[in-house]
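Asks: Following is a predicted model, sequence given first.
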Amino acid sequence: MADGGGEDKKMKVLVAVEETEGSLYALSWALDNLFTSASDVPDKTESLGRLVLIHAQQPLQHFMHPVGPCMTDPHHRSFSVLFAVYATSSVIDSVRRAQEQNSRNLLERATQVCRSKLVEAEMVIVDGDPKEMICQFAEQMQADLLVVGSRGLSKIRRAILGSVSGYCAHHATCPVLIVKPPKGNHP
């Protein structure tokens, strides 16, 4: 950006994508409403903004499983015995490779949506809790806008699972646009 010259600041838009149709709907909405395709611009080399697609992979976790019958201590409190189940390194590597391939496939699908609208996009895959990683990356790239889809969770599921869009709306350092699919089209 020039210091008072005629060069315009290009908007940096971060769009979070995941495996839901609501996420791809939000991407399509952003492309249709925030970006003009190159065919709409006299100089086709002009970029109208920077679009970055982000996908956050959940980290692999070890699971705790209750084993055996419920036990009772002398104070009549019941409890279950828990054991950690650890996968072998070859299983973890296999799961990680499959997860990375799924992420690449998802982002390729999202990139195809962008190409169909003649908009170029960068792709980023991060590891960690999606809510936190999306907000951290938005701050790191100094995004002008974060676009997230809405899955239309019920109040109970949203309370239990948490909402990525709700978290981002409260914690992101930039404006957040939550795109809800039209009624009757909830994924």
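Replies: Happy to help now that I have it. Everything quoted here is computed from the prediction, not taken from an experiment.
Asks: contacts and neighbour counts: CA atoms only from here.
Replies: Fine.
Asks: Now do S78 against G152, distance only.
Replies: 37 Å (CA to CA, to the nearest Å).
Asks: ok, now E132?
Replies: Distance from E132 to G152, by CA to CA: 20 Å.
Asks: Tell me the buried residues in the top helix by length along the chain?
Replies: Across the chain, the longest stretch assigned as helix under DSSP state H is helix 89-116. Of all the residues in helix 89-116, those buried under the rule 16 or more other CA atoms under 10 Å are 99, 103-104, 106-107, 110-111, 113-114.
Asks: What is the burial count for the residue nearest to A84 when sequence neighbours are not counted?
Replies: Of all residues not flanking A84 in the chain, M64 sits nearest, at 4.7 Å (CA to CA, 6 or more residues apart in numbering). M64 is flanked by 12 other residues according to other CA atoms under 10 Å.
Asks: One more to weigh against that first structure:
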Amino acid sequence: MATGNLASVVVAVDGSEESMNALQWALDNLRLRPDGELVVLHVQPPPNIAAGLNPAPIPFGGPSGLEVPAFTQAIEAHQRRITQAILEHALKICSDKNVEVKTEVVVGDPKEKICEIAANRKADLLVMGCRAIGPLKRVFLGSVSNYCINHVGCPVVVIKGT
């Protein structure tokens, strides 16, 4: 699939093996125009919903929905460390291939933000990984790759997991 007509390729990474395989695939199979850009994109969940870690409401009639600032700050710091590790891994893969890339980190719902960034960057192609989950889990959890295929304004290459 080597081509030299691509001006902008966005590769979405989340730290999973599948997303790193998608990055590797893009590096091995795509050729950008000389002025083209390869963007490694990572989307962080908002800290208040990160892995469902908000503290539970205070029992016995205490205020509910109260966010503890220290707790939120700890989640944000943890997310920054995770993001840094993900980007370092992605950049190592790219440097091993002598490919310079741009990185972008945004906060929000991954499926929506991936489509938004691909549109903002006028991507010619979106590359992403897909975990091998069963159809029942896909119904309940949704599929980021399926959402992107149906909502982004450019072709999508999905590298499936095993």
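Replies: Yes, it's here. Computed from a predicted model, the values in this text were never measured in an experiment.
Asks: Just give the TM-score of the two.
Replies: Scored by TM-score structural alignment, normalised by the length of the second structure, the superposition of the two chains gives a TM-score of 0.84; 153 aligned residues with a CA RMSD of 2.5 Å.
Asks: returning to that earlier point: what is the host helix or strand of the residue nearest to A84 of the first structure packed up against?
Replies: When elements are assigned from DSSP states H and E, M64 of the first structure belongs to strand 63-72. When contacts are defined as 3 or more CA pairs under 8 Å, 6 or more residues apart in numbering; DSSP states H and E, strand 63-72 of the first structure packs onto strand 78-85.
Asks: From the contact counts, what lies against the strand it packs on?
Replies: strand 63-72.
Asks: Could you tell me how far the strand it packs on lies from the centre of the chain?
Replies: 34 Å (CA atoms, centre = their mean, to the nearest Å).
Asks: Okay, strands next: where are they in the first structure?
Replies: All strands of the first structure, identified by DSSP state E, fall at 11-16, 49-57, 63-72, 78-85, 122-127, 145-149, 176-179.
Asks: Give me the mean distance between the first one and the second structure.
Replies: By mean CA distance after the TM-score superposition for the first structure, the fitted strand 11-16 of the first structure averages 0.6 Å away from its aligned residues in the second structure.
Asks: In the second structure, what stretch matches that strand?
Replies: Here strand 11-16 of the first structure aligns to the second structure at residues 7-12, judged by TM-score structural alignment.
Asks: Just give me how far that stretch sits from the chain centre.
Replies: With CA atoms, centre = their mean, you get 12 Å for stretch 7-12 of the second structure.
Asks: now do stretch 80-96 of the first structure
Replies: Mean-position distance between stretch 80-96 of the first structure and its chain equals 25 Å (CA atoms, centre = their mean).
Asks: Would you mind listing the outside residues contacting that stretch?
Replies: 60, 62-71 (CA atoms under 8 Å, 6 or more residues apart in numbering).
Asks: for those, which one is nearest F137 of the first structure?
Replies: Closest approach to F137 of the first structure among those (CA to CA): L60, at 20.1 Å.
Asks: gap between the corresponding residue of the second structure for that closest one and G108 of the second structure?
Replies: By TM-score structural alignment, L60 of the first structure lines up with P47 in the second structure. Distance, P47 of the second structure to G108 of the second structure, using CA to CA: 9 Å.
Asks: what's near enough to touch whatever residue of the first structure lines up with I133 of the second structure?
Replies: In the first structure, I133 of the second structure lines up with L153, judged by TM-score structural alignment. Counting by CA under 8 Å, 6+ apart, L153 of the first structure touches S163.
Asks: now with 10 Å?
Replies: Residues in contact with L153 of the first structure (CA atoms under 10 Å, 6 or more residues apart in numbering) are 159, 161-163, 186.
Asks: neighbours of D109 of the second structure, just the number please.
Replies: Number of residues near D109 of the second structure (other CA under 10 Å) recorded here: 13.
Asks: For it, which non-adjacent residue is spatially closest?
Replies: Excluding the flanking residues, the one nearest D109 of the second structure by CA to CA, 6+ apart is P45, at 6.1 Å.
Asks: so the one you found makes contact with R80?
Replies: No: using CA atoms under 10 Å, P45 of the second structure makes no contact with R80, being 11.1 Å away.
Asks: coming back round to it: would you mind listing the residues in contact with the residue nearest to D109 of the second structure?
Replies: By CA under 10 Å, 6+ apart, P45 of the second structure lies in contact with 51, 76, 79, 106-110.
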